[in-house]
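> Take this sequence and fold it.
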Amino acid sequence: MSPSTTATIARQVGPAVIGLRSGSRGGSGVIVAPGVAVTLARNIRKDELTVRVGESDRAARVTGVDPTVDLAVLTLEGPELPEPIEWATGEDVTIGSEIYALADPFGRGLRVTPGTVSRAPSGLRGPSGRLIEGVIEHTAPLPRGSGGGPLVDADGRIVGLNAIRRDGGLIVAWPAAVLRDRATTLASGRATAPPRLGVALVGARQARRLRAAVGLEPIDGLLIQAVESGSRADRAGVARGDVIVAIDEAAVSEPDLLYAALDAATDSDIAIKIVRGTKELVLIVRLGDES
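Sure thing, here's the model as predicted:
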C-alpha cells in the first residue's frame, strides 16, 4: 500500500464519489451506473435532494430504498456525469486485504484513506434488525458524513459501502455481494425489500419470562410488543401480547427464522400460528397487500 496507489485511487474513483446536501441527512455516495448513484438508506430524508458532484451541485431523485440492507438508489440529473465505478464481483475480501475508503462528507470535498480488512467478513444486524452477511470491518479512518461512500479494492472496484463507525476507529461496510443486485433492481424501479408484517418483536427468552410473570405457560415464540396501525399484521388481526409460534407450520423461535420465512414466501398469503393467552389461533396475512 503506497502513496502512489492512494493517488491513483483518488484519480480513478474520486470523481464518482458524491456528497449529499439539502434534502438528506448528509453523507456520501458513489455513482455505479450512468446517472445512478447509491448511498445508505438512513442518509435519505426526502425523495428529492441535492448532491455535490465534483465542483457542482446536481439535483437527484430517490429511485428506490431497501431498508433491510440500508441501501438507497438515486437518479442524478444533468449532463457530463463522471464515469461509474464497477462493483467487485469476487468474494475474496479477507483479513489483511488492501482497501481504500472514499467519501465526500456533506459535499465538502473528497477524502481518501487507505487501510486493511481487520476482520473476516461476518454477519451483523442492519438498521431494520435483519442479519446482513459478509460485512467488512476495516481500518481506514473516515470523518463524520462519510456513511454511504465506497470502500474499494486496489483495482478501484467497490467491495462495500461504509456504514458504521465502531469505538476505536474501525469502520464497518455493507458488502457489495449483498448490495449490487439490489441496486440494479432498485434502479429499474422495482422493489427488493421483503414484505413487512409491521410488528415490534420481543425475543423468545424474554417472551417466556413475560408470560411466566403474568401466570401464563412459557412457550417458545416471538412476543408481539406492538402492531403498526394499518399494517399487514394489523389487518390480519395480530394483536399486542400475541406470541408467534409458527409460520406456514414452520416453528419460529427467533427473529431470523421469521425473516427467513418472509423472504422465502412465494404465495400471496401466509398462515401465522399465534398463542393469545391460552388459545392457539391461525391468522392469514395477505403479503400481496401494501404494508
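> From here on, just use CA atoms for contacts and neighbour counts.
Will do.
> which stretches of the stretch 101-250 of the chain form strands?
For the stretch 101-250 of the chain, the strands defined by DSSP state E, counting those that start in this stretch occupy 111-125, 131-138, 150-153, 158-165, 171-175, 199-202, 222-227, 243-247, 250-251.
> contacting residues around Gly29?
17-20, 37-40, 103-104, 147-150 (CA atoms under 8 Å, 6 or more residues apart in numbering).
> what about stretch 274-290, distance to the chain center?
28 Å (CA atoms, centre = their mean, to the nearest Å).
> Pull out the buried positions in that stretch.
Of all the residues in stretch 274-290, those buried under the rule 16 or more other CA atoms under 10 Å are Ile274, Val275, Arg276, Val282, Leu283, Ile284, Val285, Arg286, Leu287.
> Would you mind giving the residues you listed as TSV with distance to Ala250 and secondary structure added?
As requested, those are exported to TSV (distance: CA to CA, whole Å; DSSP: H, G, I helix; E, B strand; the rest coil):
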residue	distance to Ala250	secondary structure
Ile274	12	strand
Val275	15	strand
Arg276	18	strand
Val282	13	strand
Leu283	14	strand
Ile284	15	strand
Val285	15	strand
Arg286	18	strand
Leu287	17	coil
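> And those residues, which two are furthest apart?
Using CA to CA, those reach their maximum pairwise distance at Arg276 and Leu287, which is 22.1 Å.
> returning to that earlier point: and among the strands of the stretch 101-250 of the chain, the most buried is which?
strand 150-153 (a mean of 28; mean count of other CA atoms under 10 Å).
> for comparison, sequence B:
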Amino acid sequence: MQTKTRTRALPALVLGALMGATAVAALAPAISPAQAHAVQPGGYADLVARVAPAVVYIEVTQKAQAADFNPADMPPGFEEFARRFGMPLPGQPGGPEGQGPQQTGVGTGFVISASGDIVTNNHVVEGADKVTVTLADGTRLQARVIGTDPATDLALIRVEAGHDLAFVEWGDSAALRVGQDVIAIGNPFGLGNTVTAGIVSALGRDINSGPFDNYIQTDAAINRGNSGGPLFDAEGRVVGINTAIFSPTGGSVGIGFAVPAETARTVIADLADDGKVERGWLGVSIQPVTDDIAAAIGIDAAKGALIADVTADTPAAKAGLKRGDIVTAVNGAAVDSPRDLTRLVATAKPGTEVTIAILRAGQPTDIAVKLGQRAEQPA
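Modelled structure (predicted):
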C-alpha cells in the first residue's frame, strides 16, 4: 500500500488520508444531528447515535502517472541491443509506459445539507479522478468535487442520494475554551466508523502550513484516514475539521489539529457559491510589533501588526494607511499579530468596507478601507 502524506514545519507533521480500501460504516438511524444534546453522565453514546449518520467515508482513485525515463537507469549495453533488434525504448512510441498500479486513498467527510453537500479536506480529494462516498447505511455514491481551497486545506463535494440525508450543523469555534470536551469521528487507517474523545488542548495554533493557520489543537486520537472528518463539541455541533497530526511514528500521539468551524464555514459557503474562494486584500507589507517598537511608541504590550510598506494604488494606499501605522483591530476583532491581520482581511469579501483601528504616532484612529481581491497564491 502507498500513503499520501505531507510534512510541513513541525517534525513528522502528517497531513493526508490513508491509502487503501474504504471501510463501510456501521448501520445507524438517520436522526438529524441538529437535535443532539449535551453529553449526559455515562458517556457519549446518545450524542454519537445522533451525529454518526452524517459522517461519511471517502474513497478516491487516481490514475497512475507514467514513470520518468532515464537512459542511465538501463543496464549496460541495453540501448545498443534495443536498436539492433528494433525494440522501442521506454518513453518512445510503442515502448513501455512505466506506469505503476492505480493509486487509491481514503478519508472522511461530513454532510452539511440534506441535499448532499459534504465537507472534507482538500488533500483527501486533490488530484482524484474518481471520488466515492460511503454513507453510514453502507450506500455508495459517486461524488462530484464542487470546489477546493488549498490555502485552508478544505474541499466541498456533492452527492445525489435521491432522498434527504442526515446532516450536522456548524458550531461556534470562537467560543471554544481550552479544556472543553470534543469528539472526533472518522475512518482511521480505513477501519471504518471510529469515535474518539478528548479535550481542546490549545487554540490558535500556527503550524506553518499556510498563511491562514489558526488551528484547534486536541488530544482526541486522530490518525491517517481521519482527514476531513468532524470535530464535535458536546452538543453535537461541528467546531472543527480534523486535518493534521504531529507524530514521530505516523500514528496518534495526542497532538491533532483541526481547522476551526469559524474559518471553514466561510470558505465552504464561498465554494458552494461558485467553486472558488475570493479573499480580501489590503496591499501592505506587515511585520510583528517587537518589544523595542512598543517601548519606542509608548504602548504597554507588543501586540498588533506594523505596516512596513504600503504598495501604491492599492486599497490601503487609497484609504490613507501609512508606513509605521500599527493595526490593532479589524471591524472590532483584535489584531495581536500579523497573522491575525492576514486572516481577518482574507476572510472578508472583496469590495466590502472594513474599519481598521490603528495607532499612528501613538494615537488611536479608525480608517475605513474598501478591500480589493487577493490574487491566487501557491499553497
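> thinking again about what came up before, how about the contacts of Gly29 of the first structure in JSON lines, adding distance to Val202 of the first structure?
Shown next, in JSON lines, are the contacts of Gly29 of the first structure (distance: CA to CA, whole Å):
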{"residue": "Val17", "distance to Val202 of the first structure": "40"}
{"residue": "Ile18", "distance to Val202 of the first structure": "39"}
{"residue": "Gly19", "distance to Val202 of the first structure": "38"}
{"residue": "Leu20", "distance to Val202 of the first structure": "35"}
{"residue": "Ala37", "distance to Val202 of the first structure": "36"}
{"residue": "Val38", "distance to Val202 of the first structure": "33"}
{"residue": "Thr39", "distance to Val202 of the first structure": "30"}
{"residue": "Leu40", "distance to Val202 of the first structure": "27"}
{"residue": "Ala103", "distance to Val202 of the first structure": "37"}
{"residue": "Asp104", "distance to Val202 of the first structure": "39"}
{"residue": "Gly147", "distance to Val202 of the first structure": "29"}
{"residue": "Gly148", "distance to Val202 of the first structure": "30"}
{"residue": "Gly149", "distance to Val202 of the first structure": "33"}
{"residue": "Pro150", "distance to Val202 of the first structure": "34"}
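> Which parts of the second structure are helices?
With helices called from DSSP state H, the second structure shows them at 45-51, 78-84, 122-125, 261-274, 291-297, 315-319, 338-346.
> Which neighbouring elements make contact with the longest one?
In this case it means helix 261-274 of the second structure. strand 140-149, strand 154-158, strand 238-246 (3 or more CA pairs under 8 Å, 6 or more residues apart in numbering; DSSP states H and E).
> The first one maps to which residues in the first structure?
When you say that, I think you mean strand 140-149 of the second structure. Strand 140-149 of the second structure corresponds to residues 57-66 in the first structure, going by TM-score structural alignment.
> Show me what that stretch is in contact with.
41, 46-52, 71-78, 182, 186-187, 189-193.
> chain center to it, what's the gap?
Using CA atoms, centre = their mean, the offset of stretch 57-66 of the first structure from its chain centre is 16 Å.
> Sort out which residues of it are buried, please.
In stretch 57-66 of the first structure, counting by 16+ other CA under 10 Å, buried: Asp57, Arg58, Ala60, Arg61, Val62, Thr63, Gly64, Val65, Asp66.
> try stretch 7-15 of the first structure
Ile9, Ala10, Val13, Gly14, Pro15.
> List just the nearest of those to Asp256 of the first structure.
Using CA to CA, the buried residues of stretch 7-15 of the first structure come closest to Asp256 of the first structure at Val13, 36.3 Å.
> List the residues that contact the residue in the second structure sticking out farthest from the centre.
Most distant residue from the mean C-alpha position of the second structure: Arg84, 54.6 Å away (CA atoms, centre = their mean). Contact partners of Arg84 of the second structure, counting by CA under 8 Å, 6+ apart, are absent.
> ok, Ala346 of the second structure touching Val267?
No - look at Ala346 of the second structure against Val267 with CA atoms under 8 Å: they stay out of range, at 10.5 Å.
> Spatially nearest residue to the residue most central in space within the second structure (excluding sequence neighbours)?
Of all residues in the second structure, the one closest to the mean position by CA atoms, centre = their mean is Asp153, 2.9 Å from it. Among residues not flanking Asp153 of the second structure along the chain, Asn122 sits closest, at 4.7 Å (CA to CA, 6 or more residues apart in numbering).
> The one you found corresponds to which position in the first structure?
Match for Asn122 of the second structure (TM-score structural alignment): Ala41.
> sorry, back to before: how close does the residue nearest to Asp153 of the second structure sit to Pro150 of the second structure?
When distance is defined by CA to CA, to the nearest Å, Asn122 of the second structure is 6 Å away from Pro150 of the second structure.
> again, but for Ala319 of the second structure
For Ala319 of the second structure, the distance to Pro150 of the second structure - CA to CA - is 30 Å.
> now do Glu160 of the second structure
25 Å.
> Next: His123 of the second structure.
8 Å.
> since we're on the residue lying closest to Thr120 of the second structure once chain neighbours are set aside, how many residues are nearby?
In space, and not counting its chain neighbours, Thr120 of the second structure is closest to Gly228: 3.9 Å by CA to CA, 6+ apart. Around Gly228 of the second structure there are 36 other residues, counting by other CA atoms under 10 Å.
> Could you list which residues are in contact with the aligned residue in the first structure for Ser201 of the second structure?
Matched to the first structure by TM-score structural alignment, Ser201 of the second structure sits across from Ser118. Ser118 of the first structure is in contact with Ile95, Gly96, Glu137, His138, Thr139, counting by CA under 8 Å, 6+ apart.
> Redo the residues you listed as CSV? Include distance to Val178 of the first structure.
Listed next are these as CSV, based on distance: CA to CA, whole Å:
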residue, distance to Val178 of the first structure
Ile95, 19
Gly96, 21
Glu137, 15
His138, 17
Thr139, 21
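> between these, which is nearest Pro255 of the first structure?
The closest of the contacts of Ser118 of the first structure, once distances to Pro255 of the first structure are taken by CA to CA, is Glu137, at 24.2 Å.
> Fine, thanks again, bye for now.
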